[in-house]
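Engineer: sequence and predicted structure, then a few things I'm wondering about:
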Amino acid sequence: MPIIYRKYEPPQTCTPAVVTTGEEKTPDRPDGPRDNAERDLTAIRRLISQDLSEPYGIYVYRYFIYQWPHLCFLALDDGIGTSLSMTADAATTAEDAAHADTQTQRDNLVGVVVCKLASHRGVKQRGYIAMLAVATAYRGRGIATKLVRLAIDRMIQDGADEIVLETEVDNESAIRLYERMGFIRSKRMHRYYMNASDAFRLVLPVKVESTIRYCVLANELDAGPRSVADLEIGSSSET
């Protein structure tokens, strides 16, 4: 089944739910742009929460997604439209057809990556991959790699000096994915998660200065760049 990718569309760009003309108030269609954005957010939370070792509140999602919507990428299964009660084939107008197609995509969210890009302790622009999730039935198809690549490319385009993330030390599939893309282990954080699991901080140096910094530290240990997991670099937590 075909997978399509798009950026999250935030509420800030949506039209109001009620349009006022003179003294009359005409309600927007029930599934207007703002409703669509909120439904996207609900689907994102549902997908990510399946694999979390600790729960995130709604404000955590809004912090990342509303401030950096261009760094939130969605993977959607575009091949399951027939399960809807109203499909594009059954729609009577072009507007209804477009609405049915949008609803189909939203109901079939199968992957998401959520990131931010901001200054951090002397690093002018540090990218941060906060959340990555792919539905269990869709794993092994390169969706996670594609989502991360989209996010990395956009953060580099926006001037990222380096990109970081944390993952549980026993999440071998995630570690392999990120190391294939050039990330190195910069630190091991003990009992980092609420379930008492340790975490690795992984770093992808982008700019020359960041690359030199991590390579020099790795060479000082007389080890490859993937063997500096216990080295103290940066802060002990991300916010």
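Structural biologist: Right, received. Where do you want to start? Numbering: from 1, shown residues only.
Engineer: hey, let's count contacts and neighbours off CA atoms from now on
Structural biologist: Noted.
Engineer: quick one: the helices in the protein?
Structural biologist: 33-49, 58-67, 94-107, 143-157, 172-180, 208-220 (DSSP state H).
Engineer: tabulate these (TSV), appending distance to residue 18.
Structural biologist: Below are the helices of the chain laid out as TSV (distance: least, Cα to Cα, whole Å):
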stretch	distance to residue 18
helix 33-49	11
helix 58-67	22
helix 94-107	18
helix 143-157	34
helix 172-180	44
helix 208-220	49
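Engineer: can you say which of those is nearest to residue 77?
Structural biologist: Nearest of the helices of the chain to residue 77, taken as Cα to Cα: helix 94-107 at 6.6 Å.
Engineer: now do the buried residues in that closest one.
Structural biologist: 96-97, 99-101, 103-107 (16 or more other Cα atoms under 10 Å).
Engineer: from these, which single one is nearest residue 201?
Structural biologist: Using Cα to Cα, those come closest to residue 201 at residue 106, 31.8 Å.
Engineer: does that closest one touch residue 43 like I think?
Structural biologist: Yes: applying Cα atoms under 8 Å, one finds residue 106 in contact with residue 43, separated by 7.4 Å.
Engineer: identify the contacts common to those two.
Structural biologist: The contact sets of residue 106 and residue 43 do not overlap (Cα atoms under 8 Å, 6 or more residues apart in numbering).
Engineer: got another one to weigh against that:
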Amino acid sequence: MNNDDDNDDEQPSTTITSLTNDFGQINLLNDSLSNNVDDQQKQQQQSSSIEYISYKDETQMPDIMRLIQKDLSEPYSIYTYRYFIHNWPQLCFLAMDQNVCVGAIVCKLDYKKRKLLRGYIAMLAVDEHYRKRKIGSNLVMKAIQVMIELNADEVVLETEVTNRSALILYENLGFIRDKRLFRYYLNGVDALRLKLWLK
């Protein structure tokens, strides 16, 4: 009888300990889920504060150059920027946080061998403090949408083989690796040409 009584006494204690542990795990899980939701809400709020605008005039050029010169492997003169932006202003977009330019894309659209109307993404840059918020993807999609409206057949670009974040961004948007260009950049790094067919 004594042995049975001892066992009966132990079971509720064990059950309570088990339940306490379970509740502790549930609370930890709830805290983790709550933190994830909070992080997602913060990212959505941050992203929703970004406004995407079309290029308007020369006063925006310093902001575009400042962003792009930080990221690109080759220095461009102001004449290179003007070549693209003045000829294809409808293919230049800026991402703005309040009055601060935090992202920019510069593209062109012309015929390849008089047959294919090819869009070309010449430059894309996002301020390092604003990355991981889909700003680059949104800029690319805005430019591609205009290219589609202008009846483009394809879109191409080059990026360094070592630029993994750019490769992931473009491949997530449907671009494929078309060709490797050896020692393409002035720093000796190879490039990958990426292509997106629109038709």
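Structural biologist: Received the coordinates, thanks. Given the structure is predicted, the values throughout are model-derived calculations rather than measurements.
Engineer: quick check: TM-score for this pair?
Structural biologist: The TM-score (TM-score structural alignment, normalised by the length of structure 2) is 0.75; 152 aligned residues with a Cα RMSD of 0.9 Å.
Engineer: ok, back up a step: Throw the buried residues of helix 94-107 of structure 1 into a markdown table and include distance to residue 196 of structure 1, thanks.
Structural biologist: Below are those laid out as a markdown table (distance: Cα to Cα, whole Å):
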| residue | distance to residue 196 of structure 1 |
| --- | --- |
| 96 | 49 |
| 97 | 49 |
| 99 | 45 |
| 100 | 44 |
| 101 | 43 |
| 103 | 39 |
| 104 | 39 |
| 105 | 37 |
| 106 | 34 |
| 107 | 34 |
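Engineer: between those, which is closest to residue 127 of structure 1?
Structural biologist: Distances from residue 127 of structure 1 to the buried residues of helix 94-107 of structure 1, taken by Cα to Cα, are shortest for residue 106, at 26.6 Å.
Engineer: distance of that closest one from residue 216 of structure 1?
Structural biologist: Separation of residue 106 of structure 1 from residue 216 of structure 1 (Cα to Cα, to the nearest Å) stands at 46 Å.
Engineer: strands of structure 2, start to end?
Structural biologist: Counting by DSSP state E, structure 2 has strands at residues 50-54, 92-97, 100-112, 116-126, 154-160, 176-181, 191-197.
Engineer: closest one to residue 42 of structure 2 among those?
Structural biologist: That would be strand 50-54 among the strands of structure 2, by Cα to Cα, at 13.1 Å.
Engineer: quick one: the closest one to structure 1 mean distance?
Structural biologist: Here the mean offset of strand 50-54 of structure 2 against structure 1 after fitting is 0.5 Å, by mean Cα distance after the TM-score superposition for structure 1.
Engineer: which part of structure 1 matches that strand?
Structural biologist: The alignment of strand 50-54 of structure 2 onto structure 1 (TM-score structural alignment) covers residues 3-7.
Engineer: before we move on, the earlier item: deepest of the strands of structure 2, which one?
Structural biologist: Burial of the strands of structure 2 is given as mean neighbour count (mean count of other Cα atoms under 10 Å); strand 92-97 ranks first at a mean of 23.
Engineer: taking strand 116-126 as reference, get the angle to that strand.
Structural biologist: Counting by axes from the mean of the first three to the mean of the last three Cα atoms, to 10 degrees, strand 92-97 of structure 2 lies at 20 degrees to strand 116-126.
Engineer: looking at the helices of structure 1, spot the one closest to residue 131 of structure 1.
Structural biologist: Comparing these under Cα to Cα, the one sitting nearest is helix 33-49, at 7.4 Å.
Engineer: quick one: the closest one to strand 72-77, angle?
Structural biologist: 80 degrees.
Engineer: now do helix 33-49 of structure 1: which elements does it pack against?
Structural biologist: Applying 3 or more Cα pairs under 8 Å, 6 or more residues apart in numbering; DSSP states H and E, one finds that helix 33-49 of structure 1 contacts helix 94-107, strand 109-120, strand 123-134.
Engineer: repeat that for 10 Å
Structural biologist: helix 58-67, strand 72-77, helix 94-107, strand 109-120, strand 123-134 (3 or more Cα pairs under 10 Å, 6 or more residues apart in numbering; DSSP states H and E).
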